[in-house]
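Asker: With the input below, show me the fold.
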Amino acid sequence: MKHLVAVYGTLKSGYSNHQLLDKACYIGSDRLTGVTLYNLGPYPGALPKPSDGVWVEVYAVDDQLLAMLDRLEDYDPRAEKTSLYLRKKVQTRHGQAWVYLYNRPVRSGQRIHSGNW
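Answerer: The predicted structure follows:
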């Protein structure tokens, strides 16, 4: 496993896309205070704004699984301006991890103050 990924939405345990992480190694949880969580309807999105914290699960993944996550999150490193999410490094208590940040505007009323979706 080469990469750490911090997930906060449908990839978390018990949610609809978690099966993609079945072969990943669960490292632990954390609360990220450098991002703010928003309710986008069927899934959440995080923006790089300070908050009381967003609860994440951290997994170790290989290159192939990271590429699958990129496709799920509609992230294309060659076309970041049109990607739905951007993949950025954040510091977690488990080390540097990738997190997918929403790449569209949101309304402030959509904010999830608890940091848990």
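Asker: contacts and neighbour counts: CA atoms only from here.
Answerer: Will do.
Asker: what about the helix or strand hosting K89, distance to the chain center?
Answerer: Element membership for K89 (DSSP states H and E) is strand 85-92. Distance of strand 85-92 from the chain centroid (Cα atoms, centre = their mean, to the nearest Å) equals 7 Å.
Asker: Another sequence for comparison is provided below:
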Amino acid sequence: MDHLVAVYGTLKRGHYNSHLLEDAVFLGEDTLTALTLYDLGAFPGALLHPSSGVQVEVYSVTRGILWQLDALEVFLPDAPEQSLYLREQLPTRHGTAWTYIYNRPVENHQRIVSGLW
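Answerer: Got it, this is the predicted structure:
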């Protein structure tokens, strides 16, 4: 069974981790108003906090690709408190998709008001 994933940072087309999605099916873009985006330096992080929207790309991925994304995002399902990102399901125009939510404080990071990284 395939899974949907919504990405907003280095996994988007043209960015340096997009190769991990080369075998995935691109479904399209959306804007998720349930998220707020932060600039973490080399990559962004999103929190579950309402905003004017974060621009995402939605993909259909296999379980194997999802596991590769979990490794990249340091999502540890058996130790969520140690995870860099948590994986949450959010509604998109393409269906409910897994989205990686930053799991660290953001007080010292700039909010990305445009929602586009």
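Asker: helices or strands next to the strand holding K89 of the first structure in the packing?
Answerer: Counting contacts by 3 or more Cα pairs under 8 Å, 6 or more residues apart in numbering; DSSP states H and E, strand 85-92 of the first structure packs against strand 25-32, strand 95-102.
Asker: can I get those in JSON lines with distance to K49 of the first structure and mean neighbour count?
Answerer: Output for these, formatted as JSON lines (distance: least, Cα to Cα, whole Å; neighbours: other Cα atoms under 10 Å):
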{"stretch": "strand 25-32", "distance to K49 of the first structure": "10", "mean neighbour count": "16"}
{"stretch": "strand 95-102", "distance to K49 of the first structure": "10", "mean neighbour count": "19"}
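Asker: Of those strands, which is nearest S83 of the first structure?
Answerer: Nearest to S83 of the first structure, of all these, is strand 95-102, at 8.9 Å by Cα to Cα.
Asker: what's the average distance of that closest one to the second structure?
Answerer: Taking mean Cα distance after the TM-score superposition for the first structure, the mean distance separating strand 95-102 of the first structure from the aligned residues in the second structure is 0.2 Å.
Asker: The second structure: matching residues for that strand?
Answerer: On the second structure, the counterpart of strand 95-102 of the first structure by TM-score structural alignment is residues 95-102.
Asker: In CSV: the helices and strands packed on strand 85-92 of the first structure, plus distance to D63 of the first structure.
Answerer: Output for those, formatted as CSV (distance: least, Cα to Cα, whole Å):
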stretch, distance to D63 of the first structure
strand 25-32, 13
strand 95-102, 12
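Asker: mean shift of the strand holding K89 of the first structure relative to the second structure?
Answerer: Once the two are superposed, strand 85-92 of the first structure sits an average of 0.2 Å from its aligned residues in the second structure (mean Cα distance after the TM-score superposition for the first structure).
Asker: which outside residues touch that strand?
Answerer: For strand 85-92 of the first structure, the surrounding residues in contact (Cα atoms under 8 Å, 6 or more residues apart in numbering) are 30-32, 70, 73-75, 80, 96-103.
Asker: And the helices in the second structure?
Answerer: Using DSSP state H, the helices of the second structure run over residues 63-72.
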